[in-house]
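>>> Any chance you can model this:
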Amino acid sequence: MREIVFDTETTGLSPGNGDRLVEIGCVELVNRVETGRTFHSYFNPGRAMPSEAEAVHGLSERFLSDKPPFDTVVEALLEFIGDSPLIAHNAAFDFGFINHELGTCGRPTVCHSRMVDTLAIARQKFPGAKHSLDALCTRFGVDRSLRIKHGALIDAQLLAQVYVELTGGRQIGLGLVAAVIEVDPAALVVETIAAPVVLEIRPPRAHAPSDEELARHAAFLSGIKDPIWNRLAGRG
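Next comes the predicted model:
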């Protein structure tokens, strides 16, 4: 099964308030295994970058000024994601921005039935715990040392590892194929069962002490002062 794990960076929290998509990173999984195929692009949002947003992802207005607008990259993006399920952390946020950008350039929006939200999965699986991407990386031992700031591609790569763990680990895609063994009847070897072996029964060995051993034992006991068996004699 093919799935796409993705993440976005934006100028703010709401496309309805004029915020725009500035970065997207996608990672391809097939049967819960990364294939190495990715899609990554920055976009010129055509508006100023608020300082609060820049502090999160580090993408300045100057850096994005020579990047392509979304509508010039949309064909390559749609070709990459195809009709595969789309996995994101707090997926409604990312879907909202992607669908806003698609609508702006006259493209059909992505159906929410394709949405897989790892945040919802984590909340159901670990109620009461922290569910941020950083917290889940720590829980599953995913190395996030390269994540200095939010970045769409690196966050998608981290999320891909987290998603695999959230959904059962790498063994979820492990399939064992039963082998069918054909046996040639002519090649069968008939084993003759030999007659049962009769074991020789030996007479029991004598284990009674000799007169010498009894004398040595009595001498040993006579050297014990006030033995406990004398004090217990007559009790019972």
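>>> all contacts plus neighbour counts: C-alpha atoms, from now on.
Fine.
>>> can you pull out the strands in the chain?
2-10, 21-30, 33-42, 86-88, 115-117 (DSSP state E).
>>> compare with the first, here's sequence two:
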Amino acid sequence: MREPVKKSGGFWDALRTRTVPTSTASMIGTHSAQQIAFIRSLTKGQRRPETLHIPLTELKTAVFDLETSGFHTRYGDEILSFGAVKMEGDRVTNETFHALSRSTQPISKSIIDLTGITQEMSDQAPPLVDSLHDFMTFIDDRVLIAHGSAHDKSFLDNALWRTTRTHLGHRVLDTMMIAGKLEPGRGITSLDDWLNVYGIEITVRHHALEDSKMTAALWAALIPRLRYKNILTLGDLYVFLSKG
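Model prediction:
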């Protein structure tokens, strides 16, 4: 389910204060210039210190996943789809987001087989800036969660830089890192393995929204285990993760 894009004061303020240069706006068109200004406004000020004191049971998060055309942005691999689900503390909400993004390069057969995203589906999808704008609108200023987040952060940051010359400013938590820290003896990393550990049903893998939902269920299962170790707030979690 794709949420309607909401209006934002920051969106128009950025345009009025010329966050987007006139030359850029004229080159890419007003609609895209407005999108870029809004995305820029969302990437600023996401690391407020007061967030560290919020209990994990009350923390507003957005669990997300990306499907990509490969593993390396430096070789031209791109985002093919975005998925996300909002959480309120340990409760998974019904607010979800899924969108395809048009690839500028042919999609390999191995990626088509893995993700189910065909070349035709990609060709009919919106350009990256449109899907990225809608995704950033959906996640808003929430703390982000992903499993094996390095890959997703790299692609998201690259997409932001390519389209808006900004970097991702959101805090990002990694369920793979947290689960591994809680149970280091298991020696596993994959989402499938951790889902099996916590008895979470595996639905459709390598689908951005379905992977987001399963990762959200994993995060919900990790919160009480963190609480058992007296890790109650986001700040506590950072301290726990920083210990050797």
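>>> Could I get the TM-score for this pair?
With the length set by TM-score structural alignment, normalised by the length of the first structure, the two chains reach a TM-score of 0.67; 169 aligned residues with a C-alpha RMSD of 1.9 Å.
>>> could the strands of the first structure go into TSV alongside distance to residue 71 of the first structure?
Rendered in TSV, the data for the strands of the first structure read as follows (distance: least, C-alpha to C-alpha, whole Å):
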stretch	distance to residue 71 of the first structure
strand 2-10	16
strand 21-30	11
strand 33-42	12
strand 86-88	20
strand 115-117	22
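>>> Mind checking the ones you listed for the one nearest to residue 153 of the first structure?
Evaluated over the strands of the first structure, closeness to residue 153 of the first structure peaks at strand 21-30, with 4.0 Å, by C-alpha to C-alpha.
>>> need the strands of the first structure in a markdown table with mean neighbour count and distance to residue 75 of the first structure, can you?
Converted to a markdown table, these look like this (neighbours: other C-alpha atoms under 10 Å; distance: least, C-alpha to C-alpha, whole Å):
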| stretch | mean neighbour count | distance to residue 75 of the first structure |
| --- | --- | --- |
| strand 2-10 | 25 | 16 |
| strand 21-30 | 23 | 14 |
| strand 33-42 | 16 | 12 |
| strand 86-88 | 25 | 17 |
| strand 115-117 | 18 | 20 |
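>>> Quick one: closest of the ones you listed to residue 129 of the first structure.
Once the strands of the first structure are compared by C-alpha to C-alpha, strand 115-117 is nearest, at 16.7 Å.
>>> Look up the closest residue to residue 73 of the second structure, ignoring the ones flanking it.
Sequence neighbours aside, residue 155 is the residue nearest to residue 73 of the second structure in space, at 6.5 Å (criterion: C-alpha to C-alpha, 6 or more residues apart in numbering).
>>> Count residues in the vicinity of the one you found, would you?
21 (other C-alpha atoms under 10 Å).
>>> My guess is it contacts residue 79. True?
Yes. Using C-alpha atoms under 8 Å, residue 155 of the second structure makes contact with residue 79 at a distance of 6.8 Å.
>>> quick revisit: what's the closest of the strands of the first structure to residue 165 of the first structure?
Short answer: strand 33-42, nearest of those by C-alpha to C-alpha, at 11.3 Å.
>>> which residues does the counterpart of residue 101 of the second structure in the first structure contact?
In the first structure, residue 101 of the second structure lines up with residue 43, judged by TM-score structural alignment. By C-alpha atoms under 8 Å, 6 or more residues apart in numbering, the contact set of residue 43 of the first structure is 21-23, 64, 67-70.
>>> tell me which of those is nearest to residue 231 of the first structure?
residue 23 (94.7 Å).
>>> for the aligned residue in the second structure for that closest one, what are its contacts?
Using TM-score structural alignment, the equivalent of residue 23 of the first structure in the second structure is residue 81. Going by C-alpha under 8 Å, 6+ apart, residue 81 of the second structure touches 66-68, 98-101, 208.
>>> try it again with 7 Å
For residue 81 of the second structure, the contact set (C-alpha atoms under 7 Å, 6 or more residues apart in numbering) comprises 66-68, 99-101, 208.
>>> dump the residue contacts of the most centrally placed residue in the second structure.
With distances taken as C-alpha atoms, centre = their mean, the residue of the second structure nearest its centroid is residue 64 (3.9 Å). Residue 64 of the second structure makes contact with 83-85, 145-146, 212, according to C-alpha under 7 Å, 6+ apart.
>>> cutoff 8 Å now
82-85, 144-146, 208-209, 211-212.
>>> Against residue 184 of the second structure, how distant is it?
24 Å (C-alpha to C-alpha, to the nearest Å).
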